[in-house]
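**Q** only geometry, no sequence info:
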């Protein structure tokens, strides 16, 4: 094929169709294959046609040809549809079409990727994310055959893509080849003269048409309504909207063990819910027994899942009694289901907290007391036996700075991997970015802190979530449970946010399956959202011990966020991956699923500097109101967040003093509070640890400056700095990836922007506003 001509009506439909933004959708993949000449088939319904002649293709909509504007792609000189991978080709096409629409509307709001070359009629478009590092560019001639078209009263009606590549050229001397462009100009009158007859022919055969590729005409899907927020669609409404990978995951056989990997905003939780409902409905239709379990990391997310389930399918599987119903669903937290197995040996009052997030907060308070006691009473006697590295680290680090490190070591290593015994803990390989334990003496001192922490729990007659899980493991790995398993076990298990569980928790899930030899477990994971190094590969720990191969599905399209927000989030992950060898970059190669209507509401990603903390806090609320107006967002669509607890208190104090109507998030993924804020018209405020699992039109992250992100306390040890850097990357990624249309980071000018953002500034992904 020598050329492709697309009129302005077709451009509007292509940039507004959700299923045409990604090759993960069948329509998007078929479009690219059609333009490449690899297929004649494209499923869809819509209002424009493809017309073919011996040299090229015309994407046309009804109307007089002289009243339209056109994009002409010279396929021989530009290789637009064959220079990069299919996903990148579709991204390039969509960026090109959006530029055309913007140019024809007379807008001058061009992005840094759309370079109008001064003194020429050329534009150079860089359609791929800067984070891809490809440098792929598209050369556009804005005034091809200028004098001839002026004589025919067609001046300004055509844009010509005449070259693509990875290297620059001299735009002042470069001339576009016009041979194929002339053919398009001469053919257009006859193409549009024949269009009414072609439309009539298609309409006559529409009822009986089976879309099997018989016709050359291509009918593109008209833009569907935007998806309602909060998963407010039924299962029947959802299935046609899924990408190929999502549908494959949802409809896979129940016995297939599936690992779903994707960045924030790719639809992991939604499709995990849809898979669960699909399996339950199929079982009920086939009159088969199906006892399903859906596990969430916290009570807040459990309530959110239940709310979504009530809309997706009102059959009420989760309200049925698993003991008396053939098909049922249990939605619970891991702590709760373990407690159910221990119902004869543990009471409600003995829990630190059933909610994993709240339990971790209480753990931190107890651990800080244990560290202080160990420093006062034990450190002096242990010091001569400790390694030089650990001794100097502990001696030079403040207790408050040690809490996160010790809590991480206890949760991930002592309880998470070893399961309490000191001998087992001694055999655990140390975390690369955690406490600098080198010798058994180092581990002995850490274990003494752990014992003091445990004693505090005994004194208050409580168990933390790790105790509950370990106790449940002991009761499940017994002949009694193995006998009961066929009656009380589950036929299908779904695990949301598997990256938030430790190794012992992950191992526990296999005990809950009805068939010990099967692993009907599906789980969603984005390891970059887990705060701190895990010390293991989460996905590997959920693999079956019975030789069954798990299938991994990767989601590459982010539906939540704009391209600019995705690029900044990707830059944060890339920074973490460069610093830490085991840091997961789940956004590498991701693309946005935004339509042109979504992009209309997007705002530049900015870093704004304030003179001091008070001014920065005030600025956060001011910018929230301004961005709300620019993006047509209600107050409940706005989140102000931070990574520093003291800043969170300052934000709360300012809101109280100025009587700003806000709701404070104090649990991770608390969708119930978001719904309450929507009803009352309140803005959301919360620490970055509590915003995971949620999304907002606008996110303002306060205090993203040196000394705070990562946090630099009075301690100067390398180990504490590395740990703080590691978790700062996790938290900043989670905070930024909550945003849909607008994201702004605030900092104090005297401090300067956080070093985590240096790569983003280098690639012009952040606009600095002083």
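**A** That came through, no problem. This one's a predicted model, so the numbers in the text were calculated from it and none came from an experiment.

**Q** alpha carbons only for contacts and neighbour counts from here, please
**A** OK.

**Q** got the buried residues for stretch 271-283?
**A** 271-281, 283 (16 or more other C-alpha atoms under 10 Å).

**Q** give me the number of residues near residue 396?
**A** Residue 396: 13 surrounding residues under other C-alpha atoms under 10 Å.

**Q** now it: how far from residue 374?
**A** According to C-alpha to C-alpha, to the nearest Å, residue 396 and residue 374 sit 15 Å apart.

**Q** next: residue 359.
**A** Distance from residue 359 to residue 374, by C-alpha to C-alpha: 22 Å.

**Q** what do you get for residue 34?
**A** For residue 34, the distance to residue 374 - C-alpha to C-alpha - is 69 Å.

**Q** what's the answer for residue 672, then?
**A** 41 Å.

**Q** looking at the two, which is more packed in?
**A** Between residue 672 and residue 374, residue 374 has the larger neighbour count (other C-alpha under 10 Å), namely 19 against 14.

**Q** tell me which element that one falls in.
**A** In this structure, residue 374 is located in helix 356-377 according to DSSP states H and E.

**Q** packing partners for the helix or strand following that helix?
**A** Remark: after helix 356-377, the chain's next helix or strand is helix 379-382, criterion DSSP H and E. Applying 3 or more C-alpha pairs under 8 Å, 6 or more residues apart in numbering; DSSP states H and E, we find helix 379-382 packed against helix 440-459.

**Q** how about residue 525, what does it touch?
**A** 259-262, 268, 496-499, 539 (C-alpha atoms under 8 Å, 6 or more residues apart in numbering).

**Q** that one and residue 497, how far apart?
**A** On the measure of C-alpha to C-alpha, residue 525 and residue 497 end up 5 Å apart.

**Q** give me the outermost residue of the protein relative to its centroid.
**A** Here the chain reaches farthest from its C-alpha mean at residue 151, the gap being 52.0 Å by C-alpha atoms, centre = their mean.

**Q** how about residue 336, what does it touch?
**A** Each residue near residue 336 by C-alpha under 8 Å, 6+ apart is listed here: residue 354.

**Q** if we go to 10 Å?
**A** Neighbour list for residue 336: 295, 298-299, 342-343, 354-355, 465, 468-469 [criterion: C-alpha atoms under 10 Å, 6 or more residues apart in numbering].

**Q** now these: which count as buried?
**A** Members of these classed as buried by 16+ other C-alpha under 10 Å are 295, 298-299, 342, 354-355, 465, 468-469.

**Q** if you count contacts, what does the helix holding residue 374 end up packed against?
**A** Helix 356-377 makes packing contacts with helix 299-312, helix 379-382, helix 399-409, helix 440-459, helix 465-476 when contacts are defined by 3 or more C-alpha pairs under 10 Å, 6 or more residues apart in numbering; DSSP states H and E.

**Q** put this next to the first one:
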């Protein structure tokens, strides 16, 4: 670290600019920026660097960073990652609708806050913040430690903070600095990542010229009733929702109407939706709109982030178990594995229950060779037990165990003994959560549901509630989540009887059964009256060849009577012709992996946008975990397993993206490789629910592609899946050598 730079000061608007920058470790030595770069200018004075936006003002909020955090002496393996986390905390500080990821383990004590500095589980380094230095509304990142330390014991350099703040006025008034030497600055200031998903065009251009008839009808819907927007992948559901949200926000004359834009995915909320909003209005005026009582007029985030904000779990030492990304799913799997270990060794269960279900006992004991067992249990927990608050040794638990009627999509549990064993596994799983002081997503939602029924929420509802609620990815919302949406409205909605709840969904993109388990009635009547349906049928993302392939995949969904909501795929492409999707069969897994990643990196070098436009999506969860840590290809991809990983897309360059379909829902790519479409994972004799979830995973992955789909399978896993037989027969999929 250059010794004469002791602090970095960034104004509130410049924080947003730096949030989307590509930063190299070397940039953290001098913090130089190219001239005329996105309205950002650099002023250096008395050993302090000021990065200021064009509209920087003394009354703005400021982030002050003690640059010793990034010095070699601090020992950070990836200083730029720590810098990006500091910027994210600053965004959260000035915009309460932005959450700090659970994996960073935020810890509070008074005005102080600390987070992990690096993503590696081996690193325990933490960064420390003062959220009210000298009693102000600024944010001071003041220290880093190699191991967690009591927040009150970490020294804070108050004099450095004061010197940095005292120089702001002179920095704002200073003349523009001379252009620095031409060269590599170590920073690239870019547009928000979601901008490329929105296509070009301002809000007025989209409304006047780009929306088709169905999209325009949706955007013009009045705020007098619920509206549902149904459409296949690529028909522009999210784009239509964002256009309507921003147009209605700006059209509000009195400036008092508040909006919530809820999703089930942090990536969709904070990368895609915010990027689309930026594309529609690059001034980002929507970020500064406030109600008279200083609440933001537009709140964007997940239903879980809303629960965190209202209930303050992190301040109580509780950690939600995130299901938004691979880490949360992986941790849940570990807890279920531990629960099964206890069940198969419990003498009471072995002697009392297993004799009534020897087949299930065999599955549990030999679970290592049963790829679907944990998935089925996770689905049963989310869609039945946690959803209905069913617990062992309760009236509801006994009714569940003795009941013989089960839906076709549910886990096959033919006898009472089967269901009693599942209750035992679930009971131990819940106990393990309590031991770790963690909350499952369903427990968070249950607590939020209770809170919004309290007198406290009744008193705050007019201030903290919303006038309009947009819900994207409604097919991922459980019945419990859907049932609490109407209580998020201000009390005036109940008085007027007008509930403008706007829902966008495509049931076939759901890779679990939460949409089905909630019943179809909640789509037509989400608890606030009958909704108006708008259906989108024109595909704007994919070529006609990909659209035809998706139509054949759609025909493979098990026949299910879902009261008209499981509509046949009828979308028509509006794009130019492209290549027919292809299937390649490899002799070995190693050949498949080597060939696919070599081809993916080659394509990434040849197309606009580079590697971030090429995705390799694995259809088998166990193989995904195995490939993700394989040394032979690790340097060829950027793994996407959480919302935090999406930041890494900016650094893809010569690398491709490696993920699973559910982790990139809402994103799109020029080229998609679907790997391990193997016969061992799909069998016509499987249960209907297992088959439906697998088809949904393939459908979701294929629908991420705009121009090209390349599918591969391995003979080590039985060769190509039976699911591909119909597309091959209809020539919407071609086999290549």
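**A** That came in fine, so what should we check first? A quick note: this is a predicted structure, and the numbers were derived from the prediction, not measured.

**Q** could you get me the TM-score between them?
**A** TM-score for the superposed chains, counting by TM-score structural alignment, normalised by the length of the second structure: 0.65, backed by 526 aligned residues with a C-alpha RMSD of 3.2 Å.

**Q** sorry, back to before: which of the helices and strands packed on helix 356-377 of the first structure sits closest to residue 73 of the first structure?
**A** helix 299-312 (43.2 Å; C-alpha to C-alpha).

**Q** I'd like the next helix or strand past the closest one.
**A** Counting by DSSP H and E, what follows helix 299-312 of the first structure is strand 327-333.

**Q** can you show me the strands along the stretch 551-700 of the second structure?
**A** All strands of the stretch 551-700 of the second structure, identified by DSSP state E, counting those that start in this stretch, fall at 572-573, 582-586, 614-618, 637-639, 656-659, 669-675.

**Q** in the first structure, which residues correspond to the fourth one?
**A** To tie it back to what came earlier, the one meant is strand 637-639 of the second structure. The alignment of strand 637-639 of the second structure onto the first structure (TM-score structural alignment) covers residues 662-664.

**Q** out of the contacts of residue 525 of the first structure, list just those in strands.
**A** Judged by DSSP state E, those include 259-262 as members of strands.

**Q** any shared contact partners between residue 525 and residue 497 of the first structure?
**A** Residues touching both residue 525 of the first structure and residue 497 by C-alpha under 10 Å, 6+ apart: 260, 268-269.

**Q** can I get those residues in TSV with distance to residue 746 of the first structure and neighbour count?
**A** Shown next, in TSV, are these (distance: C-alpha to C-alpha, whole Å; neighbours: other C-alpha atoms under 10 Å):
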residue	distance to residue 746 of the first structure	neighbour count
260	34	25
268	30	24
269	30	21
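
**Q** hmm, back to that, between the helix holding residue 374 of the first structure and helix 299-312, how many degrees?
**A** 170 degrees (axes from the mean of the first three to the mean of the last three C-alpha atoms, to 10 degrees).

**Q** returning to that earlier point: which one of the strands of the stretch 551-700 of the second structure lies closest to residue 689 of the second structure?
**A** Here strand 614-618 is closest among the strands of the stretch 551-700 of the second structure (C-alpha to C-alpha), at 20.1 Å.

**Q** what is the closest one packed up against?
**A** Counting by 3+ C-alpha pairs under 10 Å, 6+ apart, strand 614-618 of the second structure packs on helix 589-606, helix 621-628, strand 637-639, strand 656-659, strand 669-675, helix 688-702, strand 705-714.

**Q** how does it look with 7 Å?
**A** Contacts defined by 3 or more C-alpha pairs under 7 Å, 6 or more residues apart in numbering; DSSP states H and E place strand 614-618 of the second structure against strand 656-659, strand 669-675.

**Q** for those, which one sits closest to residue 277 of the second structure?
**A** Going by C-alpha to C-alpha, the one of those nearest residue 277 of the second structure is strand 669-675, 19.6 Å.

**Q** the first structure: matching residues for the closest one?
**A** With TM-score structural alignment as the criterion, strand 669-675 of the second structure aligns to 696-702.

**Q** mean per-residue distance, the matching stretch to the second structure?
**A** Compared with the second structure after fitting, stretch 696-702 of the first structure deviates on average by 0.9 Å (mean C-alpha distance after the TM-score superposition for the first structure).

**Q** number of nearby residues for the closest residue to residue 568 of the second structure other than its chain neighbours?
**A** Of all residues not flanking residue 568 of the second structure in the chain, residue 554 sits nearest, at 7.1 Å (C-alpha to C-alpha, 6 or more residues apart in numbering). Neighbourhood size, residue 554 of the second structure [other C-alpha under 10 Å]: 18.

**Q** what's the counterpart of residue 554 of the second structure in the first structure?
**A** Alignment note (TM-score structural alignment): residue 554 of the second structure maps to residue 573 of the first structure.

**Q** ditto for residue 201 of the second structure
**A** Residue 201 of the second structure maps onto residue 233 in the first structure when the alignment is built from TM-score structural alignment.

**Q** what sits against the closest residue to its match other than its chain neighbours?
**A** Spatially, and ignoring its direct neighbours in sequence, residue 233 of the first structure is nearest to residue 312 (5.7 Å; C-alpha to C-alpha, 6+ apart). If you count contacts by C-alpha atoms under 7 Å, 6 or more residues apart in numbering, residue 312 of the first structure has them with 233-235.

**Q** surely residue 531 of the first structure forms part of a strand?
**A** No - counting by DSSP: H, G, I helix; E, B strand; the rest coil, residue 531 of the first structure falls outside a strand, being coil.

**Q** residue contacts, the counterpart of it in the second structure?
**A** The alignment partner of residue 531 of the first structure in the second structure, by TM-score structural alignment, is residue 511. Residue 511 of the second structure sits next to 693, 696-697 when contact means C-alpha under 7 Å, 6+ apart.

**Q** list just the nearest of these to residue 591 of the second structure.
**A** The closest of the contacts of residue 511 of the second structure, once distances to residue 591 of the second structure are taken by C-alpha to C-alpha, is residue 697, at 23.5 Å.

**Q** skipping adjacent residues, who's closest to the equivalent of residue 237 of the second structure over in the first structure in space?
**A** Here residue 237 of the second structure is matched to residue 268 in the first structure, going by TM-score structural alignment. With C-alpha to C-alpha, 6+ apart as the criterion, residue 268 of the first structure has its nearest non-adjacent residue at 6.0 Å, and that residue is residue 524.
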